[in-house]
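Novice: Provided below are the primary sequence and the corresponding predicted coordinates.
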Amino acid sequence: MDLLTLLIWFSSLAFVYFGISCFYSDFIISEFVRYNLAKYRRATGYLQLLGAVGLLFGLYFNAIVVVCASTGLFLLMLAGFIVRLKIRDNFIKSSPAFIFAGLNLYIAFKAFYTYF
């Protein structure tokens, strides 16, 4: 298994977990209330699940889907990072969003240059 495949699987499984958590985790639900974005919680969960499925589908069937899904997850996590900074969370609390944004940006570029 090469590094790109490993990172795609890691990101996909993480976003399946995060996406499902948006619907059932009391902690995540309270975090969206704290961000003053409670009405976007379900949409965020669906987008995370869609991105996760897109990464895996694209890995095995169509590489352009990997690029699109990872770019979408990058944008979602970049927005999450900006929201965290805007509500004055420190960098440590904001770092998961930053790390997953960077990871998915790397996946998008690496997939693009590997497959196209």
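Specialist: Received it, and whenever you're ready, just let me know what you need.
Novice: C-alpha only now, for contacts and for neighbours.
Specialist: Fine.
Novice: now K93. Nearest residue, chain neighbours left out?
Specialist: R84 (7.8 Å; C-alpha to C-alpha, 6 or more residues apart in numbering).
Novice: kindly report the same for F98.
Specialist: Take F98 and drop its neighbours on the chain: the residue closest to it by C-alpha to C-alpha, 6+ apart is F81, 5.7 Å away.
Novice: the structure to be compared is supplied as follows:
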Amino acid sequence: MSLLVGLVVFSGISFLIYGIAYFTSPKMKSEFIRFGLEKFGTLTAILEILGGLGLLVGLMLNFFLLISAGGLALLMLLGVGARLRVKDGFLDTLPALLFFVLNSFIFIESIKIIGD
């Protein structure tokens, strides 16, 4: 298994878990309330689930990998912004930052694959 495939699988499964957790964990919903973004919780969870599925499908169809990785990178960049806005500490912000970097890397690599 290549590094890229491993990262895609890791990110895809992680986003599926995070997205589903919104519907099953009161803590996840309370975070959106704390951020002042309760209106966007369900949408964000659905986008995470679709993005996670898109990454996994993207292992076979690169177009889905490109769109999903780009969308999830944007979503995580917004997540970093939300954490900074409420003045969360570095450790609380780190997961969103790492998933932003990870999905940005996947996005860039998927562009290279299309170019080949």
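Specialist: Arrived safely, thanks for sending. Note that this is a predicted model, so its numbers are computed, not measured.
Novice: after superposition, what is the TM-score?
Specialist: TM-score for the superposed pair, counting by TM-score structural alignment, normalised by the length of the first structure: 0.96. Supporting figures: 115 aligned residues with a C-alpha RMSD of 0.8 Å.
Novice: can you list the buried residues in the helix or strand encompassing the residue nearest to F98 of the first structure?
Specialist: F81 of the first structure is part of helix 63-86, with elements assigned from DSSP states H and E. In terms of neighbour count (16 or more other C-alpha atoms under 10 Å), helix 63-86 of the first structure has its buried residues at 63-78, 80-84.
Novice: how far away is the residue nearest the centre of the first structure from R88 of the first structure?
Specialist: With distances taken as C-alpha atoms, centre = their mean, the residue of the first structure nearest its centroid is L73 (3.9 Å). When distance is defined by C-alpha to C-alpha, to the nearest Å, L73 of the first structure is 23 Å away from R88 of the first structure.
Novice: now D2 of the first structure
Specialist: In terms of C-alpha to C-alpha, D2 of the first structure sits 38 Å off from R88 of the first structure.
Novice: the longest helix in the second structure is where?
Specialist: Taking DSSP state H as the criterion, the second structure has its longest helix at helix 90-115.
Novice: and the angle from that helix to helix 62-85?
Specialist: Relative orientation of helix 90-115 of the second structure with respect to helix 62-85: 160 degrees, computed using axes from the mean of the first three to the mean of the last three C-alpha atoms, to 10 degrees.
Novice: give me every residue that touches A38 of the first structure.
Specialist: By C-alpha atoms under 8 Å, 6 or more residues apart in numbering, A38 of the first structure lies in contact with I29, F32.
Novice: map it onto the second structure.
Specialist: Taking TM-score structural alignment, A38 of the first structure has E38 as its aligned residue in the second structure.
Novice: any idea how far that match lies from L53 of the second structure?
Specialist: 24 Å.
Novice: likewise for S14 of the second structure?
Specialist: Taking C-alpha to C-alpha as the measure, S14 of the second structure falls 10 Å from L53 of the second structure.
Novice: quick one, which of these two is more surrounded?
Specialist: The residue with more neighbours, out of S14 of the second structure and L53, is L53; 20 against 16, by other C-alpha atoms under 10 Å.
Novice: any idea which element the more buried one lies in?
Specialist: Going by DSSP H and E, L53 of the second structure is in helix 41-57.
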